[in-house]
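Q: got a sequence here, can you model it:
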Amino acid sequence: MARPSDHVDGARLWRRLMDLSRFGARPDGGVDRQTLTPAEIAARADLVALGRSLGLEPFTDAAANLFLRLPGRRPDLPPVMAGSHIDSQPTGGRFDGAFGVLAALEAVEAIRAAGLVPERPIEVVAFTNEEGSRFAPGMTGSDLFTGARAMAEVAAIRDAEGIAQGEALAAVLAADRDVPQRPFQRPVAAFVEPHIEQGPVLERDGVPIGVVTGIQGTRRYRVRVTGAAAHAGTAERHERRDALMAAVRMVAAIDRAASDPSDTKLTVGLFEVTPNAPSVVPAEVLFSIDLRHPDNAVVDRLDAAIRAIVEGERGPCAASLRQIQHNPSLTFSPVIRGAIAAAAGGLGLTHRDILSAAGHDARQLHDVCPTGMIFVPCRDGISHNPAEWAEPDDLAAGARVLADVLWQLANGDGPGADASGDPGIPR
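A: Model prediction:
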């Protein structure tokens, strides 16, 4: 029987990646295609047209998640899904998220080119707002799809301009042309997300395929420190309620607390000072905290430390801490990991297990179906940056592995199948 991987066209995949990067293109070669913006609306319409040209059935949901469906012989069976997202950071690259969606599309096209019809449907998906750069936190599309969040909560989130996410979703859905909506929490047989590694391990080791074992845990916070504005020349130090000095004390103490263990990832990436004038004592500071570690116990311990530090270092100011996201570490399905490793081995591609240090929509899907991820190398591990780069041959290799994995999962003949051919995914 023909293998779908034999029909993957790396040049076609590369061309489509470059074509997609035109939507939100930056002068420095990067991409600014933030979620639910005109640039993403245009990219979404392009994907719908491309899917239709390949005989795929487009549909969406109230979160504006986009699906392109390849029918199977048994349309009553839950589908196998693959994909990622097409939104970017404001200074993003051309491959983060986009590779996963277009690799899934390439895999489905390869299955069709091989003259094969899967038993169960296969759906290419582009989830909404994975990045969270415009509406924080991210992954709200996959959260809504899986039932992890309620629409009322997500719709109320506002961007820096005061636009509610619900308003932006309505605008995107109104721009769709003949794309039907389906409900959330539809049954899914399995989910596979291809992605650039966003780290240096695969490139350093000369390994083209990473079999992702899981995702490290994370907590994200917003801290608001409120003091009082005062004249820089007349206000006595001992009388000031200086929000910036309090915030600096907090960040320094949190940095010290997070130094043990040494592999803890701590980022304070957002820092807003009000009124932000050189001769005025700052009245208010808003800052973010992004905390990550593979060991949930470490994350939980540092959570308690951060809360104590914010209270202990506020001085005469008021301070509030709001946790906006908590995702424990997880381990992906051994069935999906085995299918990825076997497909890579069958193609003669070196592969290795690797933990994802970054979050992905696969985290949310893990809670509702067997899930896994395929990593491919990226240059110097750079991502969320216009310098983000992946080699065409590595991208093609990831798409070839994905094509064979999807075919196996959609037909019940992949690794992990029992004597009846059931791969351990729901029928």
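Q: alpha carbons only for contacts and neighbour counts from here, please
A: Will do.
Q: neighbours of residue 210, just the number please.
A: 29 (other C-alpha atoms under 10 Å).
Q: got it, and the one 5 residues further on?
A: Per other C-alpha under 10 Å, the neighbour tally for residue 215 reads 25.
Q: who's in contact with it?
A: 294, 329, 330, 331, 355, 356, 357, 358, 359, 363 (C-alpha atoms under 8 Å, 6 or more residues apart in numbering).
Q: not counting its neighbours along the chain, what's nearest it?
A: residue 356 (4.7 Å; C-alpha to C-alpha, 6 or more residues apart in numbering).
Q: quick revisit: just the ones of the contacts of residue 215 in strands?
A: Secondary structure defined by DSSP state E assigns 330, 331, 355, 356 of those to strands.
Q: buried residues in the helix or strand containing residue 203, which are they?
A: Using DSSP states H and E, residue 203 maps to helix 201-205. By 16 or more other C-alpha atoms under 10 Å, the buried positions in helix 201-205 come out as 201, 202, 203.
Q: now stretch 290-305
A: Neighbour-count burial for stretch 290-305 [16+ other C-alpha under 10 Å]: 290, 291, 292, 293, 294, 296, 298, 299, 300, 302, 303.
Q: structure for this one too, so we can compare:
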Amino acid sequence: MTLAASVRADFPRFWKTIEYSAEIGTGRSGGLSRLALSDADRQMRDLFVTWCRDAGLSVTIDRVGNIHARRAGRDDTLPPVLVGSHLDTQENGGRFDGIAGTLGALELVRSLNDAGHITRRPIEIVNWTNEEGARFSPPMTASGCFAGAYEVDWVHARQDDDGITFGEALRSIGYLGDAAPGGRAIDSYFELHIEQGPVLDAGNVQVGVVTHGFRSHGYLVEFHGETAHTGPWPMERRRNALIAAARLLVAVDDIGWEYAQTGGKGTGARLVAWPNKAGILSDWAQAVCDVRHDDPATAAIMASRVEAAIDAAAARTGCTATTLDRWDWGGKIFDDALVAEIRRTASHLGYSHRDLPSQAGHDAYFLARICPTAMIFTPCRGGITHNNNENAGRADLEPGLNVLLHSVVARADLEDDSIS
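A: Purely as a prediction, here's the structure:
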């Protein structure tokens, strides 16, 4: 039993789900502010679960809130093919980042239902919790837990700016499930995502075949100093944690500019301090930063310079510094066979395509640690993302959606069990 090459996803139906999503957790004009485990996230999850059950899928929630919706296969004892992304957004987020991939996975199974095609392997669509890391640091927390990078209790203990823990937030929205995250055989993982860059749009290319990820190194650093009056307290005796964190972030930005000509990036993403008021020095601050580069060796050099900058910022300000968390991902992580299948499928369906790396972090990075993994990029207008002006239309999304459909089915129907 094979899926006819003429089968295509029902784009109007897919677009309708995108429009429904765009009404939940609205932010600035045209965008979304649907932070992980917020009430808006709960509303979107409830709707997504309803859609999945209406499509005949069995839904399971794990202990970090990941939603798995399973479509049985002809041989349901085989490990499933996972397809998904995330439904949470940044505070000033767009309507497509992650969402297009999750709802694209839903459209995939709806289209298979329409075609009456039952794949050999089961297919599970997944909504990963807290991909963005906008509320709970670090990003990709729950997919990392699924892949064994983080323990459940550690994830549950993450706190937002109001001191609410990840676990408390899960309970409050009713998505603290019973299932263990991961710990089972997975055949493969596919993720459809907007490119979040300008390459495909500028080149009028319909499909991006993701070959690897930029090597990225991220840090959450805490500085401790001492409060004092901003007027009479001598400069030589000041221990201003706010300035220590600021010096680090400026240093990281400088590192990014030094490597910018070869595509490197350094980002000072977040600074919080206490008391953070006029008239008083802050005795506590936290900074979040990262560096990334296409060349892993260069990225490692950039990371070593960040670590030196942490020490230098503390020494210059008389503060102490502690790296509370460090994460790294990327490199040559995607499966060659799956990447080749995506290329073949794009060509077979008549879509223009090109190889390119992912410069952002994605849940696929963690899944690549435990199973063959691949990503498909669609264009987004001007490459704008993490911004309420993020935009994509039918011409941008439909080719990638159809490539996802046929690539996943090709994998799920493969007869060679030695690949699992």
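Q: where does the TM-score land?
A: Here the superposed chains carry a TM-score of 0.93, computed using TM-score structural alignment, normalised by the length of the second structure; 415 aligned residues with a C-alpha RMSD of 2.0 Å.
Q: now the contacts of residue 215 of the first structure: which count as buried?
A: Of the contacts of residue 215 of the first structure, these count as buried by 16+ other C-alpha under 10 Å: 294, 329, 330, 355, 356, 357, 359, 363.
Q: residue contacts, residue 225 of the second structure?
A: Residue 225 of the second structure touches 239, 240, 241, 282, 283, 284, 318, 319, 320, counting by C-alpha under 8 Å, 6+ apart.
Q: neighbour-wise, which of those leads?
A: Going by other C-alpha under 10 Å, residue 241 tops the contacts of residue 225 of the second structure with 32 neighbours.
Q: return the residue of the first structure aligned against it.
A: Mapped onto the first structure by TM-score structural alignment, residue 241 of the second structure lines up with residue 243.
Q: I'd assumed residue 226 was in contact with its match.
A: Yes - using C-alpha atoms under 8 Å, residue 243 of the first structure is in contact with residue 226, at 5.6 Å.
Q: any idea what residue 234 of the first structure aligns with in the second structure?
A: So residue 234 of the first structure corresponds to residue 232, using TM-score structural alignment.
Q: give me the element its match is part of.
A: Counting by DSSP H and E, residue 232 of the second structure is part of no helix or strand.
Q: that one: neighbouring residues, count only.
A: 7.
Q: so what does residue 401 of the first structure match up with in the second structure?
A: Match for residue 401 of the first structure (TM-score structural alignment): residue 403.
Q: sec struct for its match, please.
A: helix (DSSP: H, G, I helix; E, B strand; the rest coil).
Q: give the contact list for it.
A: 342, 345, 346, 349.
Q: quick one, which of those residues are buried?
A: So, by 16+ other C-alpha under 10 Å, the buried ones in these are 342, 345, 346.
Q: residues of stretch 274-288 of the second structure that come out buried?
A: 274, 280, 281, 282, 283, 284, 285, 286, 287, 288.
Q: as CSV, the contacts of residue 215 of the first structure with distance to residue 143 of the first structure would be great.
A: Supplementary listing: those in CSV, determined by distance: C-alpha to C-alpha, whole Å:
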residue, distance to residue 143 of the first structure
294, 21
329, 16
330, 16
331, 18
355, 22
356, 19
357, 19
358, 17
359, 13
363, 10
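Q: can you give me the strands for the second structure?
A: Using DSSP E, strands in the second structure cover 58-61, 67-71, 81-85, 123-127, 188-194, 207-224, 265-274, 284-293, 320-331, 353-358, 373-378.
Q: so for residue 4 of the second structure, which of those sits nearest?
A: For residue 4 of the second structure, the closest of the strands of the second structure is strand 123-127, at 18.2 Å, according to C-alpha to C-alpha.
Q: ok, average deviation of that closest one from the first structure?
A: Compared with the first structure after fitting, strand 123-127 of the second structure deviates on average by 0.9 Å (mean C-alpha distance after the TM-score superposition for the first structure).
Q: list the contacts for the residue nearest the centre of the second structure?
A: Closest to where the C-alpha atoms of the second structure average out (C-alpha atoms, centre = their mean) is residue 362, at 3.5 Å. Residues in contact with residue 362 of the second structure, defined by C-alpha under 8 Å, 6+ apart, are 131, 140.
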